[in-house]
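Colleague: My questions concern the predicted model and sequence given below.
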Amino acid sequence: MKMVLFIIVGSLFLVASFFLYQNSLGAIPFLLASIFLFFLVHKIQSTSEKEEVGNSVKNGDHHKKQ
């Protein structure tokens, strides 16, 4: 579900930054969108890793790589 959200938000940011690029703002919208998408992916990855570690402890698998 998180990956679907990432794909939808990423697509919207790319389309919005393209329209802003067409309005003579240059590459600034692409730069801002790429920075935002980087932090969005980083947050999704960190939360999914925390959930994975929590689930492994609940299941009794303490030897899973952390």
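Modeller: Yes, it's here. From a predicted model like this one, the values you see are computed outputs, not experimental measurements.

Colleague: from here on, contacts and neighbour counts on C-alpha atoms
Modeller: Noted.

Colleague: Now do the helices in this protein.
Modeller: 2-20, 28-58 (DSSP state H).

Colleague: try it against this one:
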Amino acid sequence: MTIEQEIKLQARYLAQDMAQDIANEKTIETAKKMIAANLGTIEQIASVTGLSLEQVTNLKTGEN
């Protein structure tokens, strides 16, 4: 693999990681909004967002 190919591959991985981080932030933001609006139980919010029960509980108690 050439240096250029390696750089392109690393850039692609970095872009994928950044996209995943943004998606995770949006999911957490959605869960926080649901909690603030009292839109469901912890279990329901976890189910809708795909977060774990522990993550939603931590968001609800402010232990991000």
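Modeller: That came through, no problem. For clarity, every value in this text was computed on a predicted model and none was experimentally measured.

Colleague: Let me have the helices of the first structure in CSV, adding distance to Gln66 of the first structure and mean neighbour count as columns.
Modeller: What follows is the helices of the first structure, written out as CSV (distance: least, CA to CA, whole Å; neighbours: other CA atoms under 10 Å):
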stretch, distance to Gln66 of the first structure, mean neighbour count
helix 2-20, 21, 14
helix 28-58, 7, 13
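
Colleague: Figure out which of those helices is closest to Lys64 of the first structure.
Modeller: helix 28-58 (7.0 Å; CA to CA).

Colleague: hmm, back to that, redo the helices of the first structure as JSON lines? Include distance to Lys64 of the first structure.
Modeller: Listed next are those as JSON lines, based on distance: least, CA to CA, whole Å:
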{"stretch": "helix 2-20", "distance to Lys64 of the first structure": "23"}
{"stretch": "helix 28-58", "distance to Lys64 of the first structure": "7"}
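
Colleague: among those helices, which is nearest Lys65 of the first structure?
Modeller: helix 28-58 (8.4 Å).

Colleague: Just give me the mean distance for that closest one relative to the second structure.
Modeller: Helix 28-58 of the first structure, aligned to the second structure and superposed, deviates on average by 0.6 Å (mean CA distance after the TM-score superposition for the first structure).
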